[in-house]
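> My questions concern the predicted model and sequence given below.
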Amino acid sequence: MKIVIMAGGKGSRLWPRSVEDRPKQFLALTSEETMLQLTYRRLARIVPPQQIYVVTAELYRALVLEQLPELDDARLILEPVQRDTGPCAALSALHFLRLDDDETLVMMPSDQHIPNILALYEAFCKAETIAEASSAIVTLGIVPVRPETNYGYILTSGDKRPEGARRVVSFIEKPDRETALQLVAKPDVFWNSGIIVWRPSTIAEAMEKHQPALWGALTEAGRNLERVYASLPKISVDYAVLEKADNLFTLPFRYEWEDMGSWASLERIREEDADSNGNILHGAVHAFESSRNIIFSEGRKTIVIGAEELIIVSTAEGVLICHKSMEQKLKSIVQHVEKQGGGVG
């Protein structure tokens, strides 16, 4: 199999540390290596490096090659502009099909924390078997461990298929807490990891069936790819094809997993680093009579007094002060400020 690391997102939910010029996948969030570097190095332990590809926006080409100097141009797939994961998947499939290569692809985000790489490889192999045997689409479904409102959920039929996969019934977008509590109590519901295993020809068939205008424009773009790609809709692969597909399965994954897409996720990964009052501190930070805060200060001394359950982030790009309970609104508010010309990111 080949693995395609998707590394083109903006990472607005980690503003102001993650900004458009250097989003979260290019930042060192959980160790001294960036998320992209960590993902690549882990994958290189389970498949030959020449089987690992990166798809990203032209905007980030230099950053990718700077952080992964071992990555040659043949393993770098470039989107002219950012158009979400739907067009990204279509472009990746077209890249391999034009090389007459229909080997199974694992498409996965660049910013996930999955420490048990051997368990991940085992899951990939099972998914590959299913994808090759029946031209199916296989997602990895994470067995939920808490009522999470920042993740999407996958509802399955419960009847087990070969390799333990389950047929997908529906997708559930980020729920409110009450709904999340109900979902995690059900044995056939999983978090949507965003990891998909399928063949390029399967992607092509799904796109041709469910997104004919997008697929047609892309396949006929020729030398006009930049102009055509910019005209494609911004649509996730879930909305584009997965939610419409009738050959979609989820393979349960029961090991530690975290989507590093929010300050809360960073807190969970670094909970062992918390001080005696439960504060996660980074930089020249001094917290007094404060508890359960996430405080990140880049390049300046910061004093926090009497704060509880806050996210406080100070970088050259801006300052964020947000109650943890309101973090889910951060992405939409950042987008709103950008549209208003506020200069965020």
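Cool, got the structure.

> CA only for contacts and neighbour counts going forward, please
Will do.

> top helix in the chain by residue count?
Across the chain, the longest stretch assigned as helix under DSSP state H is helix 117-134.

> dropping in the other structure now:
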Amino acid sequence: MSNRYAVILAGGKGKRLWPVSTDALPKQFLKLVDDKTLLQATFERLASFIGPANIRISVLEEFRPLVEQQLPFLNNEAIIVEPEGRNTAPSIALAVILIQRKDPDAVIGIFPVDHYIPSEFSGDFQKDIMTAYDFAANNDQIVTIGMEATSPSTAYGYLEYEPGRQTDKIYKVKNYLEKPSQAVAEKLLNGATCFWNGGIFVFKANVYLKALKQHLSETYRLLHELPPVCSSDYFSRLKTNYGLTEKGSIDRGLMEKLDNVQAVKAGFKRVDLGNFEVLSGLWQKDKDQNRNCGNALFISSKECISYADSGRIIFNECDGIVVLQAENNVVVCPRNKLLNLDQVKELTDGK
């Protein structure tokens, strides 16, 4: 078990939960569902069976103080700093290379920070992740988690699998498609041999680095030639080399190109906290389907959404209205425009 590691990807600056999530304080460092931040909850979930000493946090340099504040028991080795945001392919590559230097036999799991796992599924989550670790440890395969696909959504990646099974819960992935078109998603769903991509990856370090060297060779070279972390010029070299890596996601940069991918069929449910429509589904609800986080009063109102980090928001005879108050911003919009907040943020930047 000591050669099993987990990397939490905590470096993003998503715009879809603005104004609650901001560039200075993104969602992973906020308490959006309960009394723990997303980072704290993810760490705690993994520490229960991976062990805290083998967990690494991949994070942008500017957010390192937030990680140290929220997980004060971590040592320096546990925080892997990205000098700039270049998406998941370079950040995962850096983490894997640094872990393998310490442990050449490492089996590594990659976990998003913004997944909410309801407590009733914690046991199933652990069981499925351990299945992935066990399979990856004994095979030269990259293992991901396949979630049940319930609609032809274009918000998720798809794993098209071969009908036969490798084991009871593990399927050979035939095609890995990152966020396909509506037509392709419908075709996949009608074929009844697909999962949604769960965004979790487990592999032996040497298997992943072999694939990286083949498909993202410049990224591999630039990060592989970095000096030891303890050396005086590590961070200056990292800043230079990291900025030259091939920018992009692990999905398009690597996973779509591989033929050694397996999927564990998930027995747990997870919520990807990527927008307020999804997030607010975890908040308090009243009999009129109003959703609330903070202090709100709903008078003759229905299907409204409220978030307030201070003060009280009062809805009077409102139908499907959203009010989000965070620090100096108050956003008001119809509920059917809730998914456009990233565009609203861009329009308000600098104003």
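Yep, it's here. A quick note: this is a predicted structure, and the numbers were derived from the prediction, not measured.

> What does the superposition give as a TM-score?
TM-score for the superposed chains, counting by TM-score structural alignment, normalised by the length of the first structure: 0.89, backed by 337 aligned residues with a CA RMSD of 2.3 Å.

> rewinding a little: output the contacting helices and strands for the following helix or strand past the longest helix of the first structure.
Next along the chain after helix 117-134 of the first structure, taking DSSP states H and E as the criterion, comes strand 137-142. Here strand 137-142 of the first structure touches helix 117-134, strand 189-198, strand 248-253, going by 3 or more CA pairs under 8 Å, 6 or more residues apart in numbering; DSSP states H and E.

> Could you rerun that using 6 Å?
strand 189-198, strand 248-253 (3 or more CA pairs under 6 Å, 6 or more residues apart in numbering; DSSP states H and E).

> Work out the gap between the first one and the centre of the chain.
Relative to the centre of its chain, strand 189-198 of the first structure is centred 10 Å away, using CA atoms, centre = their mean, to the nearest Å.

> With the second structure overlaid, report how far it is off on average.
Superposing on the second structure and averaging over aligned pairs (mean CA distance after the TM-score superposition for the first structure), strand 189-198 of the first structure comes out at 1.1 Å.

> equivalent range in the second structure for the longest helix of the first structure?
Alignment of helix 117-134 of the first structure against the second structure: residues 122-139, by TM-score structural alignment.

> Spatially nearest residue to the spatially most central residue of the first structure, not counting backbone neighbours?
In the first structure, the residue lying closest to the centroid (CA atoms, centre = their mean) is Pro109, at 3.9 Å. With CA to CA, 6 or more residues apart in numbering as the measure, Met6 is the residue that lies nearest to Pro109 of the first structure, at 4.8 Å, once sequence neighbours are left out.

> which residues touch stretch 203-213 of the second structure?
Ala106, Val107, Ile108, Ala136, Asp140, Ile142, Tyr220 (CA atoms under 6 Å, 6 or more residues apart in numbering).

> thinking again about what came up before, hmm, the residue nearest to the centre of the first structure is touching Ile3, no?
No - the pair Pro109 of the first structure / Ile3 is not scored as a contact, 10.5 Å apart, by CA atoms under 6 Å.

> which parts of stretch 174-185 of the second structure are buried?
Neighbour-count burial for stretch 174-185 of the second structure flags Lys174, Asn175, Tyr176, Leu177, Glu178, Lys179, Pro180, Ala185 (criterion: 16 or more other CA atoms under 10 Å).

> what do you get for stretch 186-198 of the second structure?
Applying 16+ other CA under 10 Å to stretch 186-198 of the second structure flags Leu188, Leu189, Thr193, Cys194, Phe195, Trp196, Asn197, Gly198 as buried.

> between these, which is closest to Lys265 of the second structure?
For these, the minimum distance to Lys265 of the second structure (CA to CA) is 8.0 Å, reached by Phe195.

> show me the residues around the aligned partner of Leu177 of the second structure in the first structure that make contact.
Leu177 of the second structure maps onto Phe171 in the first structure, with residues paired by TM-score structural alignment. By CA under 6 Å, 6+ apart, Phe171 of the first structure lies in contact with Tyr153, Ile154.
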